[in-house]
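1. Attaching a predicted model along with its sequence, questions to come.
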Amino acid sequence: MSQIKLLHVALRWLRLHTQFAALSSLLILAGCDQSGANEYSGGNLGAINHVAGQSINWFSVDGYRVPGTGGGYCCVMIPDKWRPGLVVHIEWEIDPNPHEKIPMRKEGAGYDQNAYALHKAKYRQYSADVPIPEYDESAGITVHFLPCQQVKVYAGIASYGADTYPIKEPTDMKEPATCPK
């Protein structure tokens, strides 16, 4: 190939590469500044089980998984400023009979594996997309597990039981015989 042809090919490649780089930069910059709409902070995850007689084995909020319903597990990312349409995806597993006696092995430590497998087969898993109510300031997310696989979330700074806490359901609710559809 002649030097002139090589020079033309090199210039064409350079021009296309420069145009691609400029377009890529423009697209990246266009999505960056949305007046604080994309500012997130980490917050704790916690949960409150309102259903008597069942336990929550684990739950997750947008993929951030927590064992049980304890509080203070770090972290979930939540927008610094609330905006309409905020939704979280909740997944959870319940043990509908947490007080069932599972026999121990005859020899050695631990549960009888067959009995444990029968117990574990009764676990149920659920998921729901839950809107986040408006908040002024967030310290994380508290998930409330209610009867009939209903879920509410709170993302403000008040504590459960406080006058300003919006979720008022008690923590010893019974699961009805049939749930509304």
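-> Thanks, I have the structure now.
2. CA only for contacts and neighbour counts going forward, please
-> Noted.
3. Residue 134 versus residue 73, what's the distance?
-> 22 Å (CA to CA, to the nearest Å).
4. what number of residues lie near residue 30?
-> 10 (other CA atoms under 10 Å).
5. now do residue 156
-> Residue 156, neighbours per other CA under 10 Å, totals 20.
6. Next up, the contacts around it.
-> Residue 156 makes contacts with 135-141, as judged by CA atoms under 8 Å, 6 or more residues apart in numbering.
7. Identify the residue nearest it in space, chain neighbours excluded?
-> residue 138 (4.6 Å; CA to CA, 6 or more residues apart in numbering).
8. Might one say that residue 76 is in contact with residue 45?
-> Yes. Counting by CA atoms under 8 Å, residue 76 does reach residue 45; the two are 6.4 Å apart.
9. Common neighbours of those two, please.
-> Joint contacts of residue 76 and residue 45 (CA under 8 Å, 6+ apart) are 140-141.
10. which one of those two has more residues nearby?
-> Higher neighbour count among residue 76 and residue 45: residue 45, with 26 against 20, using other CA under 10 Å.
11. second one coming, line it up with the first:
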Amino acid sequence: MKQKRTTLMVVILAALTIMIAACGKVGGQADDMTASSITAYNHTPDYIHQFYVNDAWGGNSFAYGGGGGFVCCVTYPRKWHQGLTATVRWTTSSSDPNATGDAAVGKWHEAIVPIEKYDEPGTVQIHFLPEGKIRIIISNFMSGHPDYPGPEYPVVPPDFHFEPWRGAASEEEARARSREAHRALQVSPDDSPSLPPEQMPLYPKERQ
């Protein structure tokens, strides 16, 4: 009987040791991570209905704008390391409130994007660039600040005149555009067909 109790104690102690080791590993991983808000800059003429960074929703972004809104939160390592990436998914359509056909329908895109080197945690800032390219900058400075390590704030071209909601030919068209954008925001990217992401700088393929 004594031998059985001894054996049982050994088994219990071994199990406790494994549990403690596992908890320490999880705690260590948590200590290595941090969470920050997300903001976006849209350097394109398209309207971005919504975007996700590693499945964290980041909101929307108007053509040639951004940086004014923040959404919480996305987690990432406190210390940058080589090969650090994030998966970005976003949906776009024409900024023309009078657009019809395919131009007015939101299209999903997905890409694996390298996270550029950072020295300390900061706001996760997503730059949507022309030709489907994306840059991810983590910084405590915003675009336009002299110490910001990323692209300059988006510049509106002289020939760009479309503004969602306000650029429609009639109030009814503006309301219709607003309803369309609202519906797009209710659609999760998980509802769209699965598409293998591509390593940037390759252009992300549109979801069919």
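-> Sure, I can see it. Note that the structure is a prediction, hence the values are computed from the model and not measured.
12. hey, where'd the helices end up in structure 2?
-> 2-31, 171-185 (DSSP state H).
13. out of these, deepest packed?
-> helix 171-185 (a mean of 15; mean count of other CA atoms under 10 Å).
14. same for it, what does it pack against?
-> Packed against helix 171-185 of structure 2 by the contact rule (3 or more CA pairs under 8 Å, 6 or more residues apart in numbering; DSSP states H and E) you find strand 46-53.
15. rewinding a little: which position in structure 2 aligns with the residue nearest to residue 156 of structure 1?
-> Under the alignment (TM-score structural alignment), residue 138 of structure 1 pairs with residue 121 of structure 2.
16. in terms of contact, does its match touch residue 138 like I think?
-> Yes. Using CA under 8 Å, residue 121 of structure 2 is in contact with residue 138, at 6.8 Å.
17. Show me the residue at the heart of structure 2, geometrically.
-> By CA atoms, centre = their mean, structure 2 has its centre lying nearest to residue 53, at 2.4 Å.
18. so how far is residue 118 of structure 1 from the residue of structure 1 sitting at the aligned position of it?
-> Using TM-score structural alignment, the equivalent of residue 53 of structure 2 in structure 1 is residue 61. Per CA to CA, residue 61 of structure 1 is found 28 Å from residue 118 of structure 1.
19. go on, residue 171 of structure 1?
-> For residue 171 of structure 1, the distance to residue 118 of structure 1 - CA to CA - is 28 Å.
20. Which of those two has more residues huddled nearby?
-> Applying other CA under 10 Å to residue 171 of structure 1 and residue 118 shows that residue 171 carries more neighbours, namely 14 against 11.
21. need the contact list for the residue lying closest to that one once chain neighbours are set aside.
-> Computed as CA to CA, 6+ apart, the closest residue to residue 171 of structure 1 that is not its neighbour in sequence is residue 50, at 3.9 Å. If you count contacts by CA under 8 Å, 6+ apart, residue 50 of structure 1 has them with 144-147, 169-173.
22. and if we set it to 7 Å?
-> 144-146, 170-173 (CA atoms under 7 Å, 6 or more residues apart in numbering).
23. Quick one: map it onto structure 2.
-> In structure 2, residue 50 of structure 1 lands on residue 43 (TM-score structural alignment).
24. Return the distance of its match relative to residue 128 of structure 2.
-> Noted for residue 43 of structure 2: a distance of 6 Å to residue 128 of structure 2, by CA to CA.
25. ok, residues contacting stretch 141-153 of structure 1?
-> Against stretch 141-153 of structure 1 from outside (CA under 7 Å, 6+ apart): 44-51, 130, 132, 154-155, 174-175, 179.
26. out of the residues you listed, which are buried?
-> 44-51, 130, 132, 154-155, 175 (16 or more other CA atoms under 10 Å).
27. and those as JSON lines, adding distance to residue 83 of structure 1?
-> Shown next, in JSON lines, are those (distance: CA to CA, whole Å):
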{"residue": "44", "distance to residue 83 of structure 1": "20"}
{"residue": "45", "distance to residue 83 of structure 1": "20"}
{"residue": "46", "distance to residue 83 of structure 1": "22"}
{"residue": "47", "distance to residue 83 of structure 1": "23"}
{"residue": "48", "distance to residue 83 of structure 1": "25"}
{"residue": "49", "distance to residue 83 of structure 1": "27"}
{"residue": "50", "distance to residue 83 of structure 1": "28"}
{"residue": "51", "distance to residue 83 of structure 1": "30"}
{"residue": "130", "distance to residue 83 of structure 1": "14"}
{"residue": "132", "distance to residue 83 of structure 1": "9"}
{"residue": "154", "distance to residue 83 of structure 1": "14"}
{"residue": "155", "distance to residue 83 of structure 1": "12"}
{"residue": "175", "distance to residue 83 of structure 1": "33"}
